[in-house]
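Q: No letters, just coordinates:
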């Protein structure tokens, strides 16, 4: 037997034979154009149209979150700017495949440089480019291979079009060589409740099709060629964990009865029914961007009031934490701030952009106050990217002026942890966004593959900042929650509680696994695991120490 380690997603176990994703198409040659540029331009146009139709068909079949991802990819195949760029390259003498490949490559590099939300779309471009080039070559695009038997899918990484349409009856687990805890594959694995291990260094050189494998997401390990005894033990443990995760829904709590409310992250009112069905005790992160990102102008107070009221009505008597518009710089909006910035991740975003265009913020807070008055939900409102107490005073004061009862700050910038005692003198609560907190603590763009290894919320530096916030919250007698992807990691959820976090918010699909994991420890045991993790010297060391 041989074992490899990576970042586990969920707490499930899978045992099956490996099925490897085929490698991407080889880059096109640099041979000069040998045909008529006009005819080749039409051939590329037809290929783009065919890919768009294919992705739209997959989107309709997939439904849900996957449908939105695939529809966005289809739009990338229909972007007229891409076709114009291809035509210019054809006129310059490039062949059709090279012109298409380079046009998408230039677009991808531009989005990657913008960081954040726009960089998330860059990864999808590679898959679209591969599909278009495959059509030009007259070959099948690389994709998930078919199998009549259950399998564990092994890949370098997975494209949205692949993960969105996985055969969930036969795909038992995902294992990738690249990616991290916030990668597209990890997020999708959580949404589909698939055990996964991502970022497994050396995976592809060690694994072959048909090889037997054990995937343990909780431990973040894959075992190659396990013996029969190991397989039998893994199957017993799998059933035990599955039974715990499918137990009747209860409130989040530790083994000693300590309450830890488990909340859901939602992106729009349509996400509410699923969250309620999966046992969410409220909403820990309501992303209000859905009303803004596709608009050429800011939505009216009336339109916002209707949308916010719809969501709050789904949670009568329960907490709903709404984050005001998190945009600017990396998510440029023409009515907020669309000025070019060399380093948008460190630019005018979050509360900074809202202060620069205060009327948009006032309108949003007014609409939230209207929804608060019209429903029985317990509305909490927070601002993104709060750096210090001065920004906290500004936002809390404005929120109170406009009628909001509970106003807090989102902790994503390391400086807020350093002055957490000052912030919690003013804010009613703090909620930690671990994705950005990790990015800024370790100076590692969370969308940049070259530094993906640093984008790990298990890093002791990140955990220490969480501990500082938790300690300040305890001293002030105010709640400190986590609403980043870290809360969806069952093992890390225990550590976060041990660091003083009072509530956890996550994708609704992760609630059952986290609920089950919390019930295995007391508060003292969670604190002991947290102390071991904080004392470690690396993210991997923290994982191992917490599990010891």
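A: Noted; the coordinates are in hand. Since this is a predicted model, take the numbers as computed values, not measurements.

Q: drop to CA atoms for contacts and neighbour counts, all remaining ones
A: OK.

Q: Quick check: buried residues in stretch 538-548?
A: For stretch 538-548, a neighbour-count test (16 or more other C-alpha atoms under 10 Å) marks 538, 539, 540, 541, 542, 543, 545, 546 as buried.

Q: The first one against residue 456, yeah?
A: When you say that, I think you mean residue 538. No: counting by C-alpha atoms under 8 Å, residue 456 is not a contact partner of residue 538; they are 9.7 Å apart.

Q: Now for residue 51: which residues touch it?
A: 74, 77, 128, 131, 132 (C-alpha atoms under 8 Å, 6 or more residues apart in numbering).

Q: Check the offset of the helix or strand hosting it from the chain's centre.
A: Residue 51 belongs to helix 37-62 when elements are defined using DSSP states H and E. The chain centroid and the centroid of helix 37-62 are separated by 28 Å, computed with C-alpha atoms, centre = their mean, to the nearest Å.

Q: can I assume residue 291 is in contact with residue 302?
A: No: contact between residue 291 and residue 302 fails when scored by C-alpha under 8 Å: they sit 12.0 Å apart.

Q: higher neighbour count, these two?
A: residue 291 (17 against 13; other C-alpha atoms under 10 Å).

Q: quick one: the more buried one and residue 300, what's the gap?
A: 10 Å (C-alpha to C-alpha, to the nearest Å).

Q: Look up the closest residue to residue 527, ignoring the ones flanking it.
A: Excluding the flanking residues, the one nearest residue 527 by C-alpha to C-alpha, 6 or more residues apart in numbering is residue 498, at 3.9 Å.

Q: And for residue 352?
A: Per C-alpha to C-alpha, 6+ apart, closest to residue 352 is residue 385, 7.9 Å.

Q: also this one, for the comparison:
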């Protein structure tokens, strides 16, 4: 990271989850509100008013953030507005607790239930902690906790960041460093979406002194402390020059010898499709997450409303891959009235919702077909969480009967990757969601800080599943793309191209670096990188998260 041979001795190592380099003074996240002793807390709001204030603030942030950040914040707002949570706290008030302690106790009970449920619900426990802190602050009349604003550029250091924190980052934040989190955590996803260098699972980060000058490398995962002002200025200048260079990147995705790899965008609505994104070389949309239309609803969006939303996207960009509703687990939708499950991550989610509520998919497919007809476009439509060839065939039949010409499925379950050839016999394309595929392959909770290395998309086992899909695609003459977080990683782009992936879909900010990474390698060089990655010879990052302060990694 620096020219100083002794830099590692004054550094920390974590998991680099958002490439880029930055340097500046450390500012630590403000502590959550202190709960006064029972009987001494002065409440300025009732339980209901406090929770409503939190929900309103999060909904306002969601509207401002848009995209993936907006979706996450909408989900948090729904958790704050949960009537069961409010009723539990109000019952405790009736028993004699003040609103602050009643909220604290109610959130603690809900947190225990989430952790006990495991899977995706356990992942949401950290979100619930953030909501608790906000609600307690609201009833006590204190400022809601959040990102500090020192009035100058800084490196934000925290134990972890909530979706609300990450979505509300100001332009003064140079980089993120957290002690918890993993490569598919909300912090990682939103940092990549904003182009902020980020290092997570960084043991000892909270020991960095307030105001200490540090350098952060979001690629290698290295955090170097004890810099001199001259070092900070040099790194900042180099990072600015790199951003300027990448800002001039244009054109479609190509290797150095001209092999095409389409570069596509991940979006949540038409608002995410800025003209400059497409002009900068995005060749279409590889993942249109339709959940945004459904979040925060107490009833299913109607046919006409769906047609209007989908048509707005198709008019802005005719080359779109749509993912049908991906609900369940971390995307709870009250109107679906899904049953409680002992292990929701392995239960009714994604396409499996159709087993209980087939009319939801029927309406969505009809609306997509009508939007395509009205705009004269031919979108591709894919289903999430497909596990068998039979499920793929059934979805394809439904979609084609509705008027969808080009049908595909997402590969997020190892069983589907193993059956890629059979599935491709039923559909027109595959799109690999590396976030869930990694979680299910390694049986590793996406939010568990001690398992962050297992969710690294450079893991050879995960890449071998990607290779199975790409090989099946070559044999069938059908495209196979990647739309998980791995797609926006410039270090992995040449490897994925070498495996035979035909497209990469990512946030707009990641496009230039991925384009440049592909252009820096011939197809043969990409294939050699892929062979090394599959063998495990190139994989070093698993060791990084085991290194504590001062040990410097491998």
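A: On my side now, so go ahead. This one's a predicted model, so the numbers in the text were calculated from it and none came from an experiment.

Q: quick revisit: from the buried residues of stretch 538-548 of the first structure, pick the one nearest residue 262 of the first structure.
A: Nearest to residue 262 of the first structure among these is residue 546, at 21.2 Å by C-alpha to C-alpha.

Q: sec struct for that closest one, please.
A: Following DSSP: H, G, I helix; E, B strand; the rest coil, we place residue 546 of the first structure in the helix state.

Q: now swap in residue 409 of the first structure and tell me
A: strand.

Q: Wait, it touches residue 393, no?
A: No: in this structure, residue 409 of the first structure is not within contact of residue 393 by C-alpha under 8 Å, at 9.9 Å.

Q: more crowded one of the two?
A: When neighbours are counted by other C-alpha under 10 Å, residue 409 of the first structure and residue 393 differ, and residue 409 comes out ahead with 32 against 17.

Q: before we move on, back to that, any shared contact partners between residue 409 and residue 393 of the first structure?
A: Contacts common to residue 409 of the first structure and residue 393, judged by C-alpha under 8 Å, 6+ apart, are residue 427.

Q: any idea how far residue 85 of the first structure is from the aligned partner of residue 105 of the second structure in the first structure?
A: Per TM-score structural alignment, the equivalent position to residue 105 of the second structure in the first structure is residue 102. Residue 102 of the first structure sits 9 Å away from residue 85 of the first structure when distances are taken as C-alpha to C-alpha.

Q: what separates the residue nearest to residue 352 of the first structure from residue 429 of the first structure, distance-wise?
A: 14 Å.

Q: likewise residue 267 of the first structure?
A: For residue 267 of the first structure, the distance to residue 429 of the first structure - C-alpha to C-alpha - is 21 Å.

Q: tell me the secondary structure for residue 361 of the second structure?
A: Classified using three-state DSSP, residue 361 of the second structure is helix.

Q: before we move on, the earlier item: so how many other residues sit close to the residue nearest to residue 352 of the first structure?
A: If we define neighbours as other C-alpha under 10 Å, then residue 385 of the first structure has 22 of them.

Q: ok now do it, which residues does it touch?
A: 349, 350, 351, 352, 410, 411, 412, 413.

Q: What lines up with the third one in the second structure?
A: Put plainly, it is residue 351 of the first structure. In the second structure, residue 351 of the first structure lands on residue 351 (TM-score structural alignment).

Q: Surely that match is in a strand?
A: No: counting by three-state DSSP, residue 351 of the second structure is not found in a strand; it is helix.

Q: any idea how far it is from residue 280 of the second structure?
A: 34 Å.

Q: So between these two, which is more surrounded?
A: Neighbour count, other C-alpha under 10 Å: between residue 351 of the second structure and residue 280, residue 351 has more, with 24 against 17.

Q: Trace residue 86 of the first structure over to the second structure, please.
A: In the second structure, residue 86 of the first structure lands on residue 89 (TM-score structural alignment).

Q: just the strands in the stretch 51-200 of the first structure please.
A: Taking DSSP state E, counting those that start in this stretch to define them, one finds strands in the stretch 51-200 of the first structure at 151-155, 171-176, 196-198.

Q: Turn those into CSV, columns for mean neighbour count and distance to residue 144 of the first structure.
A: Shown next, in CSV, are the strands of the stretch 51-200 of the first structure (neighbours: other C-alpha atoms under 10 Å; distance: least, C-alpha to C-alpha, whole Å):
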stretch, mean neighbour count, distance to residue 144 of the first structure
strand 151-155, 24, 8
strand 171-176, 26, 10
strand 196-198, 32, 16
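
Q: I'd like these written out as CSV, with distance to residue 254 of the first structure added.
A: Shown next, in CSV, are these (distance: least, C-alpha to C-alpha, whole Å):
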stretch, distance to residue 254 of the first structure
strand 151-155, 33
strand 171-176, 28
strand 196-198, 25
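
Q: Those strands: which one's closest to residue 183 of the first structure?
A: strand 196-198 (8.6 Å).

Q: Report the mean deviation for the closest one after fitting onto the second structure.
A: Its matched residues in the second structure lie on average 1.6 Å from strand 196-198 of the first structure after superposition (mean C-alpha distance after the TM-score superposition for the first structure).

Q: Of all the residues in whichever helix or strand comes after that strand, which ones are buried?
A: Next helix or strand after strand 196-198 of the first structure toward the C-terminus (DSSP H and E): helix 203-206. Judged by neighbour count (16+ other C-alpha under 10 Å), helix 203-206 of the first structure contains these buried residues: residue 203.

Q: Contacts for helix 203-206 of the first structure next, please.
A: Against helix 203-206 of the first structure from outside (C-alpha under 8 Å, 6+ apart): 4, 154, 155, 156, 176, 177.

Q: pretty sure the fourth one is in contact with residue 178, am I right?
A: Spelled out, it's residue 156 of the first structure. Yes: at 5.7 Å, residue 156 of the first structure counts as touching residue 178 under the criterion of C-alpha under 8 Å.

Q: which of those two has more neighbours?
A: Between residue 156 of the first structure and residue 178, counted using other C-alpha under 10 Å, residue 178 has the larger neighbour count: 23 against 20.

Q: any idea what that one aligns with in the second structure?
A: Match for residue 178 of the first structure (TM-score structural alignment): residue 180.
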